[in-house]
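**Student:** okay, predicted coordinates and the sequence, questions at the end:
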Amino acid sequence: MTTLTLHDLNKVDCLRFLFDGAFDSGKGVEPELVPFLEALEEHAGDWMPTFVKTSRRRKYSRDAVWRAIEERRDDYGSSLGLFRSENPGVSLALSLGFTQEEPGLSVRLSVQPLSFFSEEKACLGIVALARAWASRYLAPHASAHSSADRQLTDSPAFGRDDATWKRDGFDKIYELFWLNIFGPKLVESVGRERMLSTPAHLVEELPNGSVLLVLWPTAAEFAGDEARVAQARAHVHLRPDLDFDKVLRTLRERSAALAPVEPRFHPDVAPFFSRMPDEFAISERQRKIAELNAFRPQPPEEWLPVAHPSDVTHPERVLESYDDLSEGLVALLHTEVPSIMKATPESLTDLDFHFWKTHFPERYTRDVLDGHTIPALGAYLGEVLVRRLGGTWVLRQKREESQVRVGTRVWLPFLRARRYMQSHQALLDCSLTQFFLEAARYRT
């Protein structure tokens, strides 16, 4: 069994349900939590979590939940995770606050992929679950929506500074999501009659005075134009101070930002670039793919048409020093980049990705980069040219002038390594992947 990590949840859009409700642990944790689990078991359906995780994993059961709560319990509260590794994947983080200052039940539920909620039948379960939880555990505000689109709203700050949003919370209707729960205080601030007359797919008053509002029948269709128009109308109804055209324009811009962009990376960097999109926030991924599609690497300049003759007296000692440098790089990075042990073209792409992902040139001082990383990387790059392209070293006393002859050209791996490690952008402009593929074209 595997759990959905934050990185996993960023790969594909998911339905994100955030719920913070009242929780009275003074009545006993189990009796207070039973209605929560009853609602989950009754309405989750095909996305019901299958196991419970704290320091260990257990197959889902009420008893497993009670044990997990006790394992993580302290004077302030307890927390646990409920997961489902099968499709659809589920991550439900549950935190319980036991102190009088911060009593509460906090839920962070993600169901992936969002496309699971393309049919209204699947959405009815989430609506029923929200209704049950909001009726039992009074929440000031809760919502379920596309994770990607939520990111574009700047939730939970909505443009406010940290101190302000942490102090005020969701004190007015900053944004409407696919599913919304408004607590009595928010309802009264808007006006109960106005709230209940909102033009939406579902508007329902709950027994405790909260209101459940669902904008559209299906969660997965939030970005369609009809759904956006409905979202704008409902928002402006609840916030008459807003301009409908401006709200709708913003929503359409968000939909455009999330519209799929087909990757069309330049072939000389495609092995590297194809691994990058998942590292961007899902809300900005399509824009980044478009930027990467437009990237055109400049042809490598680190080559010569004719080799400078070797000027070293003891070539075997120089090659041995290069081997030591290369082995030092392998020793340093073999855990993060296992393929580095093989010295293949794929290992160069893995290094490109690792250095870019970790912002390597920005993490270390120039003394470290110039004195250790760049020489080691140059030696390793040269070794790959020798082993995989049949290259031969042409050694020079000045290390940066040392060359590897491949076919009709000689290549300068140490010079490439220096330019490569100048900045985070240079990792793209001077990738190891591109350098190798260009050299391979001249192999005879």
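**Tutor:** Great, that's in hand.

**Student:** hey, let's count contacts and neighbours off CA atoms from now on
**Tutor:** Noted.

**Student:** give the contact list for residue 298.
**Tutor:** Taking C-alpha atoms under 8 Å, 6 or more residues apart in numbering as the criterion, residue 298 is in contact with residue 429.

**Student:** how about the secondary structure of it?
**Tutor:** Classification of residue 298 by DSSP: H, G, I helix; E, B strand; the rest coil places it in coil.

**Student:** how about residue 309?
**Tutor:** Quick answer, by three-state DSSP: residue 309 is coil.

**Student:** pasting the second one now:
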Amino acid sequence: MADSNLAGSPCHGRDEETSARDGFDKIYEVFWLNVFGPKLVESVGRERVLSTPAHLVEELPNGSVLLVLWPTAAGFASDEARVAQARAHVHLRPDLDFDTVLRTLRERSAALVPVEPRFHPDVAPFLSRLPDVFAISERQRKIAELNTFRPPEPEEWLPVALSSDVENPERVLTSYGDLSEGLVAALHTKVPSIMDATPESLTDLDFHFWRENFPERYKRDLIDGHTAPAVGAYLGGILVRRLGGTWVPRQRLEESQVRVGQRVWLPFLRARRYMHSRQSLLDSSLTQFFREAERHRA
């Protein structure tokens, strides 16, 4: 599967319409295991196909030909297997250059070499879940990219709290609770841990919103008017519940704060920036925000 993806199968550089029309009109690639249909075998030449240098060449009852290039699938990306693959391909396609084919195959093998994850510790729980979303052929490259990612330091905090300017703090705090409960009600099926209100719940939310490409998939008025405020209320609630924080409500939602230790944090402002784009879900993750607040709790 990984090798097939790297080779651009099944289109092999053709647009979808051309690929659907022409199908496998010639041998674009050979892999560890291949079955060539009768029509393709006749097009290439049955004698040529049956004389392919390979681990196993077997003519099937319907006129197809089974071609196995290497004894085991596990070794398909080894250099020896790539040399055998290049020889078979050039045998079946004499118009191709062996060195060029082999160089391409070696590049594909290099793309599959495991890369050790070395993610930034503040966002490692979030980033570690992203590679599995990508095709197998892209995962190692994606891990290497994420290893270099360094999230900006959170700016949504103040050294001194703004005093509350609301007439009825209890009613405002109840409205924050309603916003948070609305988020839980909307997402508890897709993100079951949201009901636990833990730091891990924030990471699960990060991954959910990123995987869904939520900021760019849904209408901006829905996000700004409903989702971002609900995320801010939920985030602030976790700072209160898990870090012993205290709400300092303000008339302007983005000025509302949670006091934790010597700092006051602005969860609604963080949520608005967080919901700006898919990239901002990484740059302004909920996971990192909580860890930064936790670090300054004392």
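**Tutor:** Looks like it arrived, so ask away. This one's a predicted model, so the numbers in the text were calculated from it and none came from an experiment.

**Student:** show me where the stretch 51-200 of the second structure has its helices.
**Tutor:** All helices of the stretch 51-200 of the second structure, identified by DSSP state H, counting those that start in this stretch, fall at 79-92, 98-111, 124-127, 136-147, 169-187, 199-211.

**Student:** who's in contact with the aligned residue in the first structure for residue 257 of the second structure?
**Tutor:** Counting by TM-score structural alignment, residue 257 of the second structure lines up with residue 403 in the first structure. Residue 403 of the first structure sits next to 307, 382, 393-396, 410-413 when contact means C-alpha under 8 Å, 6+ apart.

**Student:** and residue 403 of the first structure, how far from residue 384 of the first structure?
**Tutor:** 13 Å (C-alpha to C-alpha, to the nearest Å).

**Student:** what's the closest of the helices of the stretch 51-200 of the second structure to residue 48 of the second structure?
**Tutor:** helix 79-92 (6.8 Å; C-alpha to C-alpha).

**Student:** would you mind measuring from the match of residue 257 of the second structure to residue 167 of the first structure?
**Tutor:** For residue 403 of the first structure relative to residue 167 of the first structure (C-alpha to C-alpha), the value is 62 Å.

**Student:** got it, and residue 180 of the first structure?
**Tutor:** For residue 180 of the first structure, the distance to residue 167 of the first structure - C-alpha to C-alpha - is 21 Å.

**Student:** among these two, which residue is more densely surrounded?
**Tutor:** Neighbour totals were compared for residue 180 of the first structure and residue 167, and residue 180 leads with 23 against 9 (other C-alpha atoms under 10 Å).

**Student:** which residue packs closest to the aligned residue in the second structure for that one, ignoring adjacent ones?
**Tutor:** When the second structure is aligned by TM-score structural alignment, the residue opposite residue 180 of the first structure is residue 34. Nearest residue to residue 34 of the second structure in three dimensions, chain neighbours excluded: residue 67, at 5.0 Å (C-alpha to C-alpha, 6 or more residues apart in numbering).

**Student:** ok, that neighbour - contacts?
**Tutor:** 33-36, 54-58.

**Student:** what segments of the first structure are strands?
**Tutor:** For the first structure, strands defined by DSSP state E occupy the ranges 15-21, 51-53, 57-59, 77-84, 89-97, 104-112, 141-146, 179-182, 202-205, 211-214, 303-304, 392-394, 403-406, 409-411.

**Student:** TSV for those strands, including distance to residue 285 of the first structure?
**Tutor:** As requested, those are exported to TSV (distance: least, C-alpha to C-alpha, whole Å):
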stretch	distance to residue 285 of the first structure
strand 15-21	17
strand 51-53	30
strand 57-59	33
strand 77-84	25
strand 89-97	21
strand 104-112	17
strand 141-146	14
strand 179-182	24
strand 202-205	32
strand 211-214	27
strand 303-304	35
strand 392-394	42
strand 403-406	38
strand 409-411	35
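
**Student:** hmm, residue 147 and residue 117 of the second structure touching each other?
**Tutor:** Yes. Between residue 117 of the second structure and residue 147 a contact is recorded at 6.4 Å, counting by C-alpha atoms under 8 Å.

**Student:** how much space between the residue nearest in space to the middle of the second structure and residue 206 of the second structure?
**Tutor:** Closest residue to the average C-alpha location of the second structure: residue 130 at 3.5 Å, with C-alpha atoms, centre = their mean. To residue 206 of the second structure, residue 130 of the second structure is 10 Å away according to C-alpha to C-alpha.
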